[in-house]
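Undergrad: Okay, structure incoming, though there's no sequence with it:
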C-alpha cells in the first residue's frame, strides 16, 4: 500500500532474494514471456474506479480518477440482500494526479456489494468487499488429530469414505479432542485422466465422489489404493442408488440442486468426461468450448453426480455434527484438465504454470503443473470464484489452512519452455485477496491458518499477524541447538506435515535413504546428512530426557512439551502414535516411483481407535494442554 491507500501494483518482479540470501534475476526471455501471459498494456491509463474496492470494517473509501473532477458524485451501493443505499458525496481532492477520494457516510455490512457511481454522463461501477480489518478471535479447541482421508479404511465398510471420517470424529470427541484435520476433500480426476493428489483437484467447488459413503463395501487394506478401480466401483454404486431413488427423494435432490451454483454444469462435465475418457482440451466443439447442449449426455450419467454431491453434503454435515472442528486445506490450484479450468478458463493465465524456485530440498526448483490465477481477470471477476471456493470450504471447515499463503502476495510463474529455476515472481493485489478471505471466514466464524513454511518474506508473516490469521509450527523445521524453538500463540503446532517423513521415519533417517534412492541425493551428501541426523537425534533425546533408542518415549515427551506450549492448537498425526515409518507423499517424485497418496493406513479404523497406546499418548497430550496450553 502507498500513503494514499492505493493497492500495491500488480506486475512482474524482475529480481528476488533466494533462500540463501542471493539476489536472483530471471532470464530476460522468461520475464518477457510472463509479461505476455499477463497481457497488460503498461501504457493503458488506470481505470477511473478500481474494479474492486475494500471497505475495512465497513468504511468505504474509493479513489476516483478523472481529468475534470466532479463537484458531487451520486453513489449507490447494492447490498447482497438486495437493499440499495444511496448518497450524494463530495469528493475530497487530497490525492495527486487528478485523483479524489470518496468516503461514504455510513458503514456497510459484511459482504460483497456493488458500488455504482454517477457524475454527469459518466457512469462507473465496482465490487465492494466489506470485511473486518482483523479476524475476530475465535475460541478454538486446544488439540486434535490429523488423519489422511484417502488412507482411512474400516472392517465394516471398507473405505475410504466420509462415514469413516465421521466415526473418527466421534472417537476423537470421546478422547476429549476438538479438531479433526485431514487432507483436501475435493473432487478429483480419478479415472481417465487419473491424478490422485488431493492438492490438484478437478474442482475446489465440489466434493470428492470417491469419498461418498454408499453402504456395504469390503475392507481394502494391504496394497496401495487403486484409484481407478475404486472410483469406477463407487461410480457404479452411485448410479445404482440414483436409479433406485423414488420420486420424493429425486424431487428433494433436484430442489436442492437448483440452489447450487454451477452444479448442473459440473455434473454435465463429469458425465462428458466419463463418455469422452480424455482431457477436455481434446473434446470436440462445442464441448471443448464449455457448452453442453441438451441431449449431449445421458440424464442418469449426469444425475449420479448431482446425487453424489447431495449425499456428500449431508454426510459432511454429519461429520461436523459430531461436535469437533473440521480442519481442511484449501489447495492453491486446480488440475488443468478439471472442471474449474474448463468452466472458469478465463480466470487463469495461459502459457505458464506455478511452482517454486530452487531451495535445499529441490535444487532444480519445482513446477507444480497448474495455471496461476490471472491477477487482472480475477479482479474484474470481483474474486467471485475465489469467494465461492472459500464459502464451499467454510461450509464444512471451522479451521481452514491456506496452502502456500504467500500466494496472497506473489506467485512464482514458470513460462512454457523454461525450467523451474528460471521462473518469475508476479505480484498480486494482496489487500483485496486478504479481504476476500477474511470476508468469507468472518461469515463462517472460522479460523484461517496460513501455510507459511519454508522461505517466506517477513512482510507476509507480519500481514498474517496483523490480520488475525494463525500460522503453522512444524517441529521438524524448528529444531535448533539441543532442542526446538517454542511455538507462538496463534499457531497450529504439529510434529510434521503430509510432506515430511513420519516422526519414526525422521528418527530412523529413512527420509535420507528415500532422497538418495529417488531424488538424486549423492552418496557422500547422504552420509553427511545421516551423521548430522544422528547427532540431531541424540541432542533432541538428551533435551527431552529420553534415550535416543526410544523414539516412542521421545514422541510422548514432545507432545507433553507441545501441550504445555503457547500454541493455540496442537495436532497429532494418528499414524505417528503407533510409530508408522512410511509416509504418504514424497515431494518431487512421480507416481511410478513412489506410491504418493496411495498408501492405506496400517490398521483399520476399528483397530487403531481401540489401541491403548494411541489412547495413552492422546491422554498425555490432553493433560498437558489442560495444564499449560
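TA: Arrived safely, thanks for sending. Remember, predicted model here, so these are calculated numbers, not experimental data.
Undergrad: Could you use CA atoms for every contact and neighbour count after this?
TA: Fine.
Undergrad: Leaving out chain neighbours, which residue sits closest to the residue of the chain most remote from its centre?
TA: The centre of the chain is farthest from one residue, residue 71, which by CA atoms, centre = their mean lies 45.8 Å away. Using CA to CA, 6 or more residues apart in numbering and skipping residues adjacent in sequence, the residue nearest residue 71 is residue 90, 6.1 Å away.
Undergrad: Put this next to the previous one:
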C-alpha cells in the first residue's frame, strides 16, 4: 500500500503540479508536501483522508472513460475529418441496441445531423470502470470544416438508458497571423506609456486624443506601429489600484483614456466650465499623475453627458441610442457582468467604490444570486451608464486603429495583455468556478528578486478552465486583440506552466502547475487570424528552449531585450546577426531602466535608496557589473562599425542622443521583424516607469514625460531616428 505522502505526490502529479524545478541560478527545488497539499485543496480536491485521496486518484485515472463526452476538443484545421469519442456504459452484447443521434453546429447556427445505430456502430475500445463495462465509440465527421467554434450535441439511447451531452469543438489554424508586409520585410515602431504622456490639452493623463496624434506623427516617421501599455480597467486609486498590470478586468478598458472633449454629449455641456478649467490646469501642472482626481473629474463629466444621452438618444431610440443598444447586445453576458460589478462597486458602500467583491455584503458575492438579479433591475440606468462608457471607449479606440491602417502603418496599434486580473475584480466575480481562490501567481527567486515575486492575482484551475470550454480564456484573448494589429502576451511561460504561491506562504515555497498549452496556443492562433492581429510572446526569464520552439511553431514572435541578449556564460553582448528573425527586439521595458537610467546607474541608485539590496556587497557588484557592461556595449557598437574605433565615446561620459541612436542602430541591424523604440529612451527620461516590488516609495505608473507632446513631435531626434531605420531597410 502506498503511504499518505506517496498518494499526495501521485495526486499532485495527476493534477499537473510539477514536483521540482531549477531556478535561474542552477539550483534544484523540490516542492514540499505542504505546498502540494495546499494546491490540491485550492483545486477543490478532497484530501481529508487516504481513502478520499485514492478516490480522487481513481477519478482522474479513469478519465475520459467516466465522462460521456469531453467538454472541449481543440484540433488543427489539418487534422480533419473530426473525430469525437464517446464513452458509454453498455453491457456485453448490447451495442446493437444503441441509437446515437448527433449534430455539429457552427457559429451561424448551420447544423449537420447524423444518426448511428445497429451495425453502423463500431466499438473501438472497452474498459471496466467501477465494475461497469464502458465502450468507446468514435463519432466521425464527414469532410473538412473551416476554422472556428462548433457545438457538438449527442443523444444516446438504449432500452434502459438515455444519455445526452454537448461538447465545444475548436478548429484552429497552425500559426498566428503575420501581416503580408512582414512576410519578407521588417519595420520599427515607438513604445509609449499612454498614461504618462504630458500634453497641453489632456486632462492630466495621456488619452486617446494624444494617441491619435502619436499615430499620425509615427506614421509620418515611417514607423510601422505604436506600442501602448495595457488599457485594462483599474480602480484608479493609490496605492494598489493604478498599475495597468493589476486590473480589475482585462475584458474592458479604463475610462481615463477617453478623449472626453470629443464626446458629442460633452460638447453640449456648458455648466461649470470655469471650475473645470481650474481643475484641469492644476492636473496638467502636476509632474505625477493623480489618478483619483483625473478619474473623479472625468466620471462627473461623463455622468452629466450620460444624462443627456439617456434622455435624448437611449429613450428616443435615435441612431446613436440604437448604436449603444446594439453594442450592449453584441457584448452580451461579459459586458453585463462588468457593468453590474462596476455599479455594485460604487453603490455597496456609502464611501468610495469598493473593488473587491469578497468584501461586499454576502448577498452580492454571487453574481447569479437573487439579490444580484434584483439589483440589476433596480439600478438598470446605472448599469447602462457603465455600458455607455465602454461603448465610447470602443468607438474612440476603433477610430484610432482604423486611422493607423489608413495612414499605411503595417501593424498599427500594438497592445499589451497583462498576465491576469485581481481576485476581487469584475473578471473573477462571475468566474469563481474556475478561479483558484487561496493562491496567487508569481515567480520563483531570481537575480532581480531574491525572495521571488507575488503578483497578487489568482490563477485559473486548468481542469475547471477546460470544463468551461475555455470560454474565459477565449474572451480575454479576443477582446484584447479587437482593433489591434499586434498583441504582446505578458509572461508567455504562463501558457505552459504557472507558478502558484498558496496564501500565507512565501514565493520561495511555490510550485509550478502545468497548463494545457497546446490548446491555449491554438486558441490564440485562431483569434489572431480572425482579428488580423499578430502575436508577440514575452518569453523572458527562466524559460526552456522547448517553450520558445513551440511559440515559434505557432508563429508567435519572440521578445528579445538588448540588456539580456548576451553570449552567456560570457556576458558580452550578442551580435545583431545572432538575433532571431521571428522576434521583436527592444532595449528595455517598463520594469527595467531606460537607456539613460541604465547608463548613469540611476536604477542602481534608486534600489540602494529603497533598501532593495540585501547587503552592500551585492550593491557594489551591481555597480562593477554595470561599468563592465557599458564597456561591452561600446565594444559591440565598435565591432559593428556603428561607432568608430578610437571613438571619444567612453563609458565615463554621459549618455547622449548620438550614443542612444547608435544603440538603436545596433538593433536595427538585427533580422528581427520588429524593433521597438522606447519613447522615454529617445527623449532622455532618467527614471523607469515601474520599480517591481515597491509600492509607496517609488512613483510607479505615475510619472509623466519630462517634456510635453507638443515639444516631442517636432524634436529632431525622432526624424534622425527615422532616417536611420530607413537606411537599415525598415
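TA: It's in. Being a predicted model, the structure only gives us computed values, none of them experimental.
Undergrad: Now compute the TM-score of the two chains, please.
TA: Overlay of the two chains. TM-score (TM-score structural alignment, normalised by the length of the first structure): 0.92; 618 aligned residues with a CA RMSD of 2.4 Å.
Undergrad: Could I get the full set of helices for the stretch 501-629 of the first structure?
TA: Secondary structure of the stretch 501-629 of the first structure by DSSP state H, counting those that start in this stretch: the helices cover 503-508, 510-518, 523-544, 551-563, 605-608, 612-628.
Undergrad: closest one to residue 265 of the first structure among those?
TA: Shortest separation from residue 265 of the first structure across the helices of the stretch 501-629 of the first structure is recorded for helix 605-608, at 36.1 Å, computed as CA to CA.
Undergrad: In the second structure, what range does that closest one match?
TA: On the second structure, the counterpart of helix 605-608 of the first structure by TM-score structural alignment is residues 709-712.
Undergrad: Same check on stretch 554-562 of the first structure?
TA: Against the second structure, the aligned range for stretch 554-562 of the first structure is residues 659-667 (TM-score structural alignment).
Undergrad: The matching stretch vs the first structure, average distance?
TA: By mean CA distance after the TM-score superposition for the first structure, the fitted stretch 659-667 of the second structure averages 1.8 Å away from its aligned residues in the first structure.
Undergrad: Would you check the distance separating that stretch from the middle of the chain?
TA: Its chain's C-alpha centre and that of stretch 659-667 of the second structure lie 30 Å apart, by CA atoms, centre = their mean, to the nearest Å.
Undergrad: Same question for the match of helix 605-608 of the first structure: list its buried residues.
TA: Residues 709, 712 are the ones in stretch 709-712 of the second structure that count as buried (16 or more other CA atoms under 10 Å).
Undergrad: Show me what it is in contact with.
TA: 197, 198, 199, 200, 210, 683 (CA atoms under 8 Å, 6 or more residues apart in numbering).
Undergrad: filter those to the buried ones?
TA: Buried by 16+ other CA under 10 Å: 197, 198, 199, 210, 683, out of the contacts of stretch 709-712 of the second structure.
Undergrad: of those, closest to residue 237 of the second structure?
TA: Nearest to residue 237 of the second structure out of those is residue 197 (CA to CA; 19.0 Å).
Undergrad: which position in the first structure aligns with that closest one?
TA: Under the alignment (TM-score structural alignment), residue 197 of the second structure pairs with residue 152 of the first structure.
Undergrad: Would you enumerate the residues in contact with that match?
TA: With contacts defined as CA under 8 Å, 6+ apart, residue 152 of the first structure is in contact with 159, 160, 161, 164, 165, 600, 601, 604, 605.
Undergrad: so can I have TSV of these showing distance to residue 59 of the first structure?
TA: As requested, the contacts of residue 152 of the first structure are exported to TSV (distance: CA to CA, whole Å):
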residue	distance to residue 59 of the first structure
159	49
160	47
161	45
164	45
165	42
600	51
601	50
604	53
605	50
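Undergrad: Where does the closest residue to residue 215 of the second structure other than its chain neighbours sit, in terms of helix or strand?
TA: Closest residue in space to residue 215 of the second structure, ignoring its immediate chain neighbours: residue 404 at 6.1 Å, by CA to CA, 6+ apart. Per DSSP states H and E: residue 404 of the second structure is located in helix 380-406.
Undergrad: How about residue 81 of the first structure?
TA: Assigning secondary structure by DSSP H and E places residue 81 of the first structure outside every helix and strand.
Undergrad: Now check the second structure for the residue matching it.
TA: Match for residue 81 of the first structure (TM-score structural alignment): residue 108.
Undergrad: what about its match, distance to residue 149 of the second structure?
TA: 10 Å (CA to CA, to the nearest Å).
Undergrad: What's residue 148 of the second structure aligned with over in the first structure?
TA: Aligned partner of residue 148 of the second structure by TM-score structural alignment: residue 111.
Undergrad: actually residue 683 of the second structure, not the one I wrote
TA: With TM-score structural alignment defining the correspondence, residue 683 of the second structure maps onto residue 578 in the first structure.
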